[in-house]
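[1] Task: produce atomic coordinates for the following.
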Amino acid sequence: MGKPMQVIKRVLWSSFPAVLIVAILQIYSQHKLNIANGFNRRISDSTLNMAISAKLASGHYYIAGLSADEIYLGNQDTSGLIRSFSYNLDRSWSRVLDVPPAIRFAWGAARIYYLRKKFILAEGITPLIFSFGLTGKATRTNTPNWKQFDLVVPSDSLFVCRTLDTFHHKNAITSQQVNTSENSSVDILKQQPGGIFSTDGMLLHDSTVGRFLYVYYYRNDLVSFDAGFEHVRTGFTIDTNTIAKIEISKIKSEHKRTFSSPPKSVNKFACVSDGRLFVYSGLRADNEKGKLSYMACPIDVYSVQSFKYLYSFYIPDYDHSGLHDMAIWKDKLVVLKGSHISVYSMGSNSIKESNIALSARVKTLQ
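    From the prediction side, this is the model:
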């Protein structure tokens, strides 16, 4: 056998393991794609009108709130910055919220909220809360004996927060009255294996029906409650993940715990509007096929009052970046994806059952 043939054989044998590994990974990925998650989606036959989009200076913006005429964005890097846009994205202005220099303010933990013609600037480490009129100066909200918080939802007369119960090392929901020392906590966040990490989620408020909601990231549980915690209700999203699939490791040298691998996100993001809960799901339904499963963001819609599942629709995701924030005002859907802001007009929400989970708008994704 000549030397050229021997060289060819060596090349083939040396490349065979790499080819085999690639083939195995392709088979495995296809197998995972075909694994059933145990639920189907009911797809609305309404459509999202083509989005109006604009590029932002960075991907660090979040939605601080919406009004009838304006979209208000905050910025994670510049905590006091507000950018406002019209819904056509043809008008914008910027403003910086500031606090008196003598006050020590944890800017790195601060977040802006828009509430009924005023802005709320809150940080939960001190904690401190300031309110600003649309053009006026800062007014400090008195927060005597308030507990530290990492999530907060402002309303007209009180702030509902997620606080840390340091004695039991678990999260709690606390209602803290404005300008008083009165607060009350309730143990409604149920821990699972994984401890405090298993209760991570999103805190929301729907002023239309007067309910606060908590949506877990890593399992299908939903909780709603009123301001006095007198009427607590529980429910589920349509997926079947009842137990948070997370793995925790201890770092002894730093005396802390962290995720040992990326957790499985069941509910990636959520918002509320006019009695409806909109959940950006992280899971593929059994009746979703082909490119749809990775070229669109599924939004599942529920009743805030009963947690009844109503329907689903899709937001196109051609660049696979997903969305990191969304909010709804009437028929306007505002979405942040990467460094872009997009505004959709939503159609009527009639429902149809479908074994091929595609609306007319999403068929273009095939």
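[2] use CA for all of it now, contacts and neighbours both
    Will do.
[3] Now do the same contact list for Lys190.
    Residues in contact with Lys190 (CA atoms under 8 Å, 6 or more residues apart in numbering) are Thr199.
[4] And it, how far from Ala106?
    Counting by CA to CA, to the nearest Å, the gap between Lys190 and Ala106 amounts to 29 Å.
[5] element containing the residue lying closest to Ile243 once chain neighbours are set aside, please.
    Distances taken as CA to CA, 6 or more residues apart in numbering place Arg219 nearest to Ile243, at 5.7 Å, with adjacent residues excluded. For Arg219, there is no helix or strand it lies in under DSSP states H and E.
[6] burial measure for Arg219, as a count.
    Arg219: 24 surrounding residues under other CA atoms under 10 Å.
[7] Pick out the residue nearest the middle of this structure.
    Residue closest to the mean C-alpha point of the chain, counted by CA atoms, centre = their mean, is Phe269 at 2.1 Å.
[8] who's in contact with that residue?
    Phe269 touches 202, 217, 279-281, 324-326, counting by CA under 8 Å, 6+ apart.
[9] right, and the helix or strand after the helix or strand where it lies?
    With secondary structure defined by DSSP H and E, Phe269 is part of strand 267-273. Following strand 267-273 in sequence order, the next helix or strand is strand 276-281 (DSSP H and E).
[10] just checking, next helix/strand downstream of that following strand?
    helix 292-295.
[11] Which residues does the helix or strand that that following helix is followed by contact?
    Downstream of helix 292-295, the next assigned helix or strand under DSSP H and E is strand 296-303. For strand 296-303, the external contacting residues (CA under 8 Å, 6+ apart) are 275-282, 308-318, 322-323, 365.
[12] another one to check against the first:
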Amino acid sequence: MITNNIYIKLLGTICLSIGLVVIVFLSSERQVHRNNAFTRRYPPHPVVKQYDLDIGFNSYYIAGLDKDMLYLGNRTSPWHLLQVNLETKDTSHIQLAPRSHTLEYRAIKVEVLPPYFFVMDGTMPIILRGKIGEWLADPWMREQAYFNKAIPIDSNTIYIRTTHATTHRSTLGLIQKKGEHIKVQLDTTLLQAQIDGVFDVDGLLAKDLSGTKLGYVYYYRNQFFTMDSILASLSRQRTIDTVQRAQLKIASKGNSGRTILAAPPLYVNRTAAMSKHLILVLSQRLGRNESKELLGQASIVDVYDHTKNTYEFSFYLYDIDKHKVREFTVGQNRIIALIEDHLSVYLMTDRYFNAVPSRETERQMP
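    Here you go, the predicted model:
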């Protein structure tokens, strides 16, 4: 009888422990998308959907924009571009080619910056450049700078993120070409480490269409910063979210000692785009009085004025067949979003995106 009582108590303790773990887990899952510490402002109709366009595959990514022409690269067919006329909705397929077929590559990314296009692989490393219309790529840089992210900002300058050879931390920089000479400029002060200087500073490169303003948006903290095209005039800003420190669980893998993420990270900012004085940040976090059902129907985009250090307003980009926005870009008076195998095109209301806010409506960042 005593033994049975002990077993019953043990079983009860185990069930209670499991129940508490489940409750804590469900509570933490709710907190991933819930933060009552901030309130968004939703003005009426800042964007209006123009149309959705079926592009056939979900492997496309945004490679560039030239007025009404959108260029999409393809992860599974790296030498292929899809050209989309945003005005007429006409599409055409473009086959890129290297002029030299002896080049080696592993992970190609294409970026279109009129009048050129760039083919980049930071693992080899190699960068090729060619003219739009000719679609033949010549070597622009070979084996002089490794990188893991890169976007061209003019015909002879590439904005990169790389791993510093000495510190082994992520670092931002520029690759510049003058004649046949390549110059690599790195600035180790831009990315601010909180944990390891690699995972905790992960984020995305951004630039405005003119290439005169550069940005970096952290994935796992409520911060982004902007600079000019030579990595100067630095301005750091916080988003309306309150997660100031990256919430990551990092572990070592095997005997190699290579670090990996031991659990899915908490994303504060998923993707972003710059447009003139504004930076648009897609968030998956709910603020005060926002329904959790909302995230099952749309993505939230928060708009900041990086010249005034202000939060301006927010709006929705709606899901298609329960698929969410992967990335988006801004051009002229449009927002173009990739959602699974569709393109969503929204028109931007001029009075919200181009108006200079009055002092009464400015919202200063903490």
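[13] TM value for the aligned chains?
    Between these two chains, after superposing, the TM-score reads 0.82 (TM-score structural alignment, normalised by the length of structure 1); 332 aligned residues with a CA RMSD of 2.8 Å.
[14] Can you report how many residues neighbour Val112 of structure 2?
    25.
[15] now swap in Asp221 of structure 1 and tell me
    25.
[16] What lines up with it in structure 2?
    In structure 2, the residue paired with Asp221 of structure 1 according to TM-score structural alignment is Gln223.
[17] Not counting its neighbours along the chain, what's nearest that match?
    Arg238 (4.3 Å).
[18] Please say which position in structure 1 the one you found maps to.
    Aligned partner of Arg238 of structure 2 by TM-score structural alignment: Phe236.
[19] now do Leu278 of structure 2
    Under the alignment (TM-score structural alignment), Leu278 of structure 2 maps onto Arg276.
[20] Can you give me the distance of that match to Val335 of structure 1?
    17 Å.
[21] go on, Phe212 of structure 1?
    In terms of CA to CA, Phe212 of structure 1 sits 22 Å off from Val335 of structure 1.
[22] sorry, back to before: in contact with the match of Leu278 of structure 2, which residues?
    301-304.
[23] which of those residues tops the neighbour count?
    Result: Val304 is most packed of the contacts of Arg276 of structure 1 (other CA under 10 Å), 27 neighbours.
[24] Aligned against structure 2, show me the partner of it.
    Match for Val304 of structure 1 (TM-score structural alignment): His306.
[25] Ok, Arg111 of structure 1 next?
    Match for Arg111 of structure 1 (TM-score structural alignment): Lys109.
[26] my guess is that match contacts Asp121, does it?
    Yes - counting by CA atoms under 8 Å, Lys109 of structure 2 does reach Asp121; the two are 6.4 Å apart.
[27] What is the burial count for Cys297 of structure 1?
    23.
[28] nope, Ala232 of structure 2 is what I meant
    The number of residues near Ala232 of structure 2, taken as other CA under 10 Å, comes to 13.
[29] likewise the one 4 residues further on?
    Each residue near Arg236 of structure 2 was counted by other CA under 10 Å, and the total is 14.
[30] in whichever strand or helix holds it, what's buried?
    Taking DSSP H and E as the definition, Arg236 of structure 2 sits inside strand 235-238. Buried residues in strand 235-238 of structure 2, counting neighbours by 16 or more other CA atoms under 10 Å, are found at 237-238.
[31] tell me what it is packed against?
    Strand 235-238 of structure 2 sits against strand 223-228, with contacts defined as 3 or more CA pairs under 8 Å, 6 or more residues apart in numbering; DSSP states H and E.
[32] where's the strand it packs on relative to the chain centroid, distance-wise?
    Relative to the chain's own centre, strand 223-228 of structure 2 is displaced by 14 Å; criterion: CA atoms, centre = their mean, to the nearest Å.
[33] Give me the mean deviation of it from structure 1.
    When structure 1 is overlaid, strand 223-228 of structure 2 sits 1.5 Å from its aligned residues on average, using mean CA distance after the TM-score superposition for structure 1.
[34] tell me what that strand is packed against?
    So strand 223-228 of structure 2, by 3+ CA pairs under 8 Å, 6+ apart, packs with strand 213-218, strand 235-238.
[35] Can I get the ones you listed in CSV including distance to Gly197 of structure 2?
    Converted to CSV, these look like this (distance: least, CA to CA, whole Å):
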stretch, distance to Gly197 of structure 2
strand 213-218, 12
strand 235-238, 18
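[36] check contacts around Tyr71 of structure 2.
    62-65, 81-84, 112.
[37] Quick check: of these, which lies closest to Arg245 of structure 2?
    Using CA to CA, Ile62 is the member of those that sits closest to Arg245 of structure 2, with 29.7 Å.
[38] Which residue in structure 1 aligns with the closest one?
    Checking TM-score structural alignment: Ile62 of structure 2 goes with Ile63.
[39] Not counting its neighbours along the chain, what's nearest its match?
    Leu73 (4.6 Å).
[40] Report the separation between Leu33 of structure 1 and Leu292 of structure 1.
    Counting by CA to CA - Leu33 of structure 1 and Leu292 of structure 1 are separated by 12 Å.
[41] of the two, who's got more company?
    Leu292 (21 against 14).
[42] Kindly state which residue of structure 2 is aligned to that one.
    Aligned partner of Leu292 of structure 1 by TM-score structural alignment: Leu294.
[43] quick revisit: residues contacting the match of Ile62 of structure 2?
    71-74, 325-327, 336.
[44] Regarding structure 1, what is its longest helix?
    helix 3-33 (DSSP state H).
[45] what's downstream of that one, the next helix or strand?
    Assigned by DSSP H and E, the successor of helix 3-33 of structure 1 is strand 43-44.
[46] which helices and strands does that following strand pack with?
    Strand 43-44 of structure 1 packs on strand 309-316, strand 351-352, going by 3+ CA pairs under 8 Å, 6+ apart.
[47] tell me the SS of Gly197 of structure 2?
    The three-state assignment at Gly197 of structure 2 reads coil, by DSSP: H, G, I helix; E, B strand; the rest coil.
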